[in-house]
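[1] Sharing a model that was predicted from the sequence below.
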Amino acid sequence: MTAAPVAASAVAAEASRRRTFAVISHPDAGKSTLTEALALHARVIGNAGAVHGKGGRRGVVSDWMEMEQARGISITSAALQFEYGDNVINLLDTPGHADFSEDTYRVLAAVDCAVMLLDAAKGLEPQTLKLFDVCRHRGIPVLTFVNKWDRPGLDALAICDQLEERIGLRPTPLTWPVGESGHFRGLLDRRSGEMAVFERAPGGVRISAERRLTPDEAAETYDGEWHTALEEVQLLDHVDEASFRAGRTTPLLFGAAVNNIGVGHLLQTLVELAPPPSARPDASGELRDVDEPFSGLVFKVQAGMDKAHRDRVAFVRVCSGRFERGAVVTHAATGRPFATKYAQALFGRDRDTVEIAYPGDIIGLVNASALRPGDTLHAREAPVEFAGMPSFAPEHFAVCRARDTGRSKQFRRGIQQLEHEGVVQVLRSELRGDAAPILAAVGPLQFDVSAHRLEHEFGSAVRLDRLPYSLARRTRADDRATLDAEHDVEVVERGDGALLALFSDRWRLASVQRRHPELMLEPLVAGADVEA
């Protein structure tokens, strides 16, 4: 056998061990708590943190930003890589708040599966529906974990009805609750027919002890509740791996992440059912197999993870081949060589040098100032370019100015960094000048993050003045003079060179279009833009 096929088979074998998935949900459903609990069950941390924060307990490893710890919400996505048995897990925690949809959307470009987390009391919520639509569009199979079953909530069958009626996913339970929400007795393991009973760990800082009951023991101890669970679960289909990966069904599990109940079942299910990395389509639609030479997709850039060094980390999903630290690869956007001397494995804020990575792995390239979300890296001998990341249509706009003009250098550097990372879109106006760029965002919380980072990372406190615009349309240079003459309309330039016309509302836009039908005013859904 020649050397090349041996190398290719080794890459394919390593790829088959990987499970790369994101946890998605509406805010406050318990994403970060579940992320921590999964790491605890894999025994890569000794004690779980707490997002709701009792005295003396640290914060979750995936919520490392000061604002995240202060507000108790996820603001930026985080990557955790760890081994579980013979498998390598690449877990991505995502922001749930709609204001940070762009970050979540980018993460979903880098995973092979998603865990949709539902609050037992609220079921499917608006942001959850939007995120599921993204998964469906990208062909990402979804497992569903119903969280907080130890608190009062909806009926289990009602949640199943929501899944089927509202998003067209047929639930196929792997576990089913014994006892209604708020009166949780344990879990019916559908595969074994046994009942799992949990001894709750104080505060959920350690793995809950699990005890197994035979069907007869469960019936004797929990009589009516056990038989109700049996009758309910028999109304629903069994898991079919092919239909799950095709996006027609969702394996369904129940639990309580804050008490580490049902989390072990979820982790084992991900190993057994979640698809490993596979061939990925490039920008032209051609498939890049996992055993072809190295390629990777940059899906996130983050600064400020290491306060001591103020470095910048590009998060890269390895799509094909074997990555070796120190190798010189090609940056597809520029055609220039890119050195990978400083490559790291990520675990929240913590990082360790990584020498080798395989398809499915998430690596961090440090001080990667040339890289932006959506960029492709590839081996010199095997060029490829994957589709870029979308820019969401902004709905909120604010002029940003440095409070201290003597800090203008720090201000400009901070604005450039926020634009580079995609934290906000930065728009520039000829009338306002570089000292007063316009920040454009999907939601107002992005302004809070931007202002906080400008002050604490770059030493430039800022003043944000909200503008009366709520929508943007792509236009062209030939139409600029006509639009500039209109009241309550402003033409600005985005970092990629696109000209955007900003309007106060849809009625103002309609008025301008009626009087000037010749103008090009395209919604930001063409090319790389999507609606939030």
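    That came through fine. What you are looking at is a predicted structure, and each value in this text was computed from that prediction instead of being measured.

[2] Going by C-alpha atoms from here, please, whenever you check contacts or count neighbours.
    Noted.

[3] ok but Leu92 is inside a strand, no?
    Yes - under DSSP: H, G, I helix; E, B strand; the rest coil, Leu92 sits within a strand.

[4] hold the first one in mind and look at this next one:
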Amino acid sequence: MSQTRQSPDTDRAADPVAEAGRRRTFAVISHPDAGKSTLTEALALHARVISEAGAVHGKAGRRGVVSDWLAMERARGISITSAALQFSYRDHVINLLDTPGHADFSEDTYRVLSAVDCAVMLVDAAKGLEAQTLKLFDVCRHRGIPVITFVNKWDRPGREALELCDELRERIGLRPMPLTWPVGVAGQFRGVLDRTTGEFVGFERTAGGATLAPENRMSASEAAERVGAEWRDTVEEAELLSASDGDLDVDAFLRGEATPVLFGSAVQNFGVRHLLDLLLDHAPSPGPREDVHGRPRGLDAPFSAFVFKVQTGMDPAHRDRVAFARVCSGEFERGMVATHAATGRSFATKYAQQVFGQQRETVERAYPGDVIGLVNASALGVGDTLHSGKPPVHFPGMPQFAPEHFAVARAVDPGRSKQFRRGIEQLFQEGVVQVLHSEHRGDGAPVLAAVGPMQFDVVTQRMESEFRSPVSLERLPYSVVRIVADPQQRPMLHTHNSEVLDRPDGTALAVFVDRISLRSLLRLRPELRLDHVVADAE
């Protein structure tokens, strides 16, 4: 059952500009299994929002993480849907968006990155920068999102700290600016040198890392005496960092030219407090957001927000639908009537909540940077804008990625065709998969299109568990897609290696078995006009 959240933000109106200054809205990004959900738990633990942290993979005596709530997430130990968590720390409001951990769900991650002001890039101490991390960093760079780097799992064997910093500089062109430096090699983690104060911060392990790890601070002279050679090695390396332009430059960080670096262990809660403090001290607060015309909308303008995610099934007892919206300007007040920009119709906001994993609390007010969950918002879709006042406001919509996997979906039980249609439509509106129409197969056999094959697993599981309509999926051999620029050329594209499918927005897509098939047809039919499916992330 939801509860009304009691805080200074909910019982009185406040200045949106001042409230935005108190907000930090960021996402955690990385390669699968780098520890994103575990870090999310650890941050909430340090903010005293929860009393005990969970684990992605089951450890005896330790529960699962709050942000991973789908049955598939708990079974597979990965995040396959983003989660929004909000909590207070040092009189600031933290809006933390956890992202899917698998490349197959990169569309969901992209949507989340459209709603944040900063990103924390999680790097595995043993593996360094990995393929999915590089792709997500490119999205951050493209969108101008500054990045903080957290080198995770330092309590396990891994690479050298200097080597990892060199990789940041050489592979993605970011100048590393370590704010902490590890004392002890990876796997023999004793603590860190706090480069801001020059102190040694030693950590103590707790049982399974489920509770806050105590920090023991001591001066440089005390550390030299008690820690010995490892401390002296750390100090020498830190001096090298200063000589190689490795000191903190906040302006370079905000421009996306450099990244503050921290070392720690999320599962042991080592170094997590440093990350929270860094976010509050130097990460950007929400600023004016540009509309579709490129005009910045001031923080003190009337209320506006855009929907970056839609999720159903978070409350199985009620089969509800939640639209997650990022507030961009003004003050949101529960019960206010906003305008749905896409239709011009009024939208009531009576059921507005702040979501902590699967837990909810009613929100009375929200300000720029906050993420609100609008319950039973059946009229809202991903990319929609809400606003109050006039003139109308439209924020840029969400691009669709070019799918690479296709499958025909059919209801196993024809008697449940109504549930089948409703479920497929619901999953499409959430962005779980793209749904295409085939004129040869009819409405009863939609073609599902996905960036990665695991999206089909989500469809199969949710259709059976949520909509009580099991589906069979017939995989199609296509892997390349283009937009049909001239509808009159459709007949030319129906061959044994290609066909034309239609998106709900009316766009005709030509799909091909592979690039060789595409090139062969273009040689035979040079008059064909085909455009790339280009996402904003590219």
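    Good, I have the coordinates. Because the structure is a prediction, the values reported are computed rather than measured.

[5] After superposition, what is the TM-score?
    TM-score for the superposed chains, counting by TM-score structural alignment, normalised by the length of the first structure: 0.97, backed by 522 aligned residues with a CA RMSD of 1.2 Å.

[6] What does Val423 of the first structure correspond to in the second structure?
    Aligning on TM-score structural alignment places Val423 of the first structure opposite Val432 in the second structure.

[7] Same question for Arg43 of the first structure.
    By TM-score structural alignment, Arg43 of the first structure lines up with Arg48.

[8] Give me the neighbour count for that match.
    Using other CA atoms under 10 Å, Arg48 of the second structure is surrounded by 14 other residues.

[9] so how far is Leu212 of the second structure from it?
    9 Å (CA to CA, to the nearest Å).

[10] Return the distance of whatever residue of the second structure lines up with Gly179 of the first structure relative to Asn269 of the second structure.
    When the second structure is aligned by TM-score structural alignment, Gly179 of the first structure is paired with Gly184. According to CA to CA, Gly184 of the second structure stands 17 Å off from Asn269 of the second structure.

[11] When these two are compared, which one has more neighbours?
    Ranked by neighbour count (other CA under 10 Å), Gly184 of the second structure and Asn269 place Asn269 first, with 28 against 19.

[12] wait, what's in contact with the aligned partner of Ser114 of the second structure in the first structure?
    Alignment note: Ser114 of the second structure maps to Ala109 in the first structure; criterion TM-score structural alignment. With contact set as CA atoms under 8 Å, 6 or more residues apart in numbering, Ala109 of the first structure has these partners: Arg138, Phe299.

[13] where along the first structure do the helices fall?
    For the first structure, the helices defined by DSSP state H cover 3-17, 31-41, 66-71, 101-108, 126-138, 156-167, 215-233, 241-245, 263-273, 408-421, 445-456, 480-484, 506-515.

[14] matching residues in the second structure for the last one?
    What that stands for is helix 506-515 of the first structure. Aligning helix 506-515 of the first structure against the second structure (TM-score structural alignment) gives residues 515-524.

[15] and the matching stretch, how far from the chain's centre?
    What separates the centre of stretch 515-524 of the second structure from the centre of its chain is 37 Å, taken as CA atoms, centre = their mean, to the nearest Å.

[16] That stretch vs the first structure, mean deviation?
    Mean deviation of stretch 515-524 of the second structure relative to the first structure after superposition (mean CA distance after the TM-score superposition for the first structure): 0.6 Å.

[17] Only the buried residues of that stretch, if you could.
    Buried residues in stretch 515-524 of the second structure, counted by 16 or more other CA atoms under 10 Å: Ser517, Leu518, Leu521.

[18] Among these, which one lies nearest to Arg360 of the second structure?
    When these are ranked by distance to Arg360 of the second structure (CA to CA), Leu518 comes first, at 49.0 Å.

[19] what's near enough to touch that closest one?
    By CA under 8 Å, 6+ apart, the contact list for Leu518 of the second structure reads Val480, Phe512.

[20] State the distance from it to Leu530 of the second structure.
    Leu518 of the second structure sits 10 Å away from Leu530 of the second structure, going by CA to CA.

[21] how about Gly21 of the second structure, what's its match in the first structure?
    That one, Gly21 of the second structure, aligns with Ser16 by TM-score structural alignment.

[22] neighbours of that match, just the number please.
    Number of residues near Ser16 of the first structure (other CA under 10 Å) recorded here: 19.

[23] Show the end-to-end separation of stretch 511-531 of the first structure, please.
    End-to-end distance (CA to CA), stretch 511-531 of the first structure: 22 Å.

[24] chain center to it, what's the gap?
    30 Å.

[25] contacting residues for the aligned partner of Leu212 of the second structure in the first structure?
    Aligning on TM-score structural alignment places Leu212 of the second structure opposite Ile207 in the first structure. Contacts for Ile207 of the first structure were tallied using CA under 8 Å, 6+ apart; they are Leu40, His41, Ala201, Asn259, Asn260.

[26] The fourth one reaches Phe198, doesn't it?
    To tie it back to what came earlier, the one meant is Asn259 of the first structure. No - using CA atoms under 8 Å, Asn259 of the first structure makes no contact with Phe198, being 9.4 Å away.

[27] tell me, what's touching the two both at once?
    Contact criterion CA under 8 Å, 6+ apart; residues shared by Asn259 of the first structure and Phe198: Ser208.

[28] How about the residue in the second structure that sits furthest from its center?
    Taking CA atoms, centre = their mean as the measure, the residue most remote from the mean C-alpha position of the second structure is Glu225, 44.2 Å away.

[29] which one in the first structure is aligned with it?
    For Glu225 of the second structure, the residue aligned by TM-score structural alignment is Glu220.

[30] And Leu287 of the first structure? What does it align with in the second structure?
    When the second structure is aligned by TM-score structural alignment, Leu287 of the first structure is paired with Pro296.
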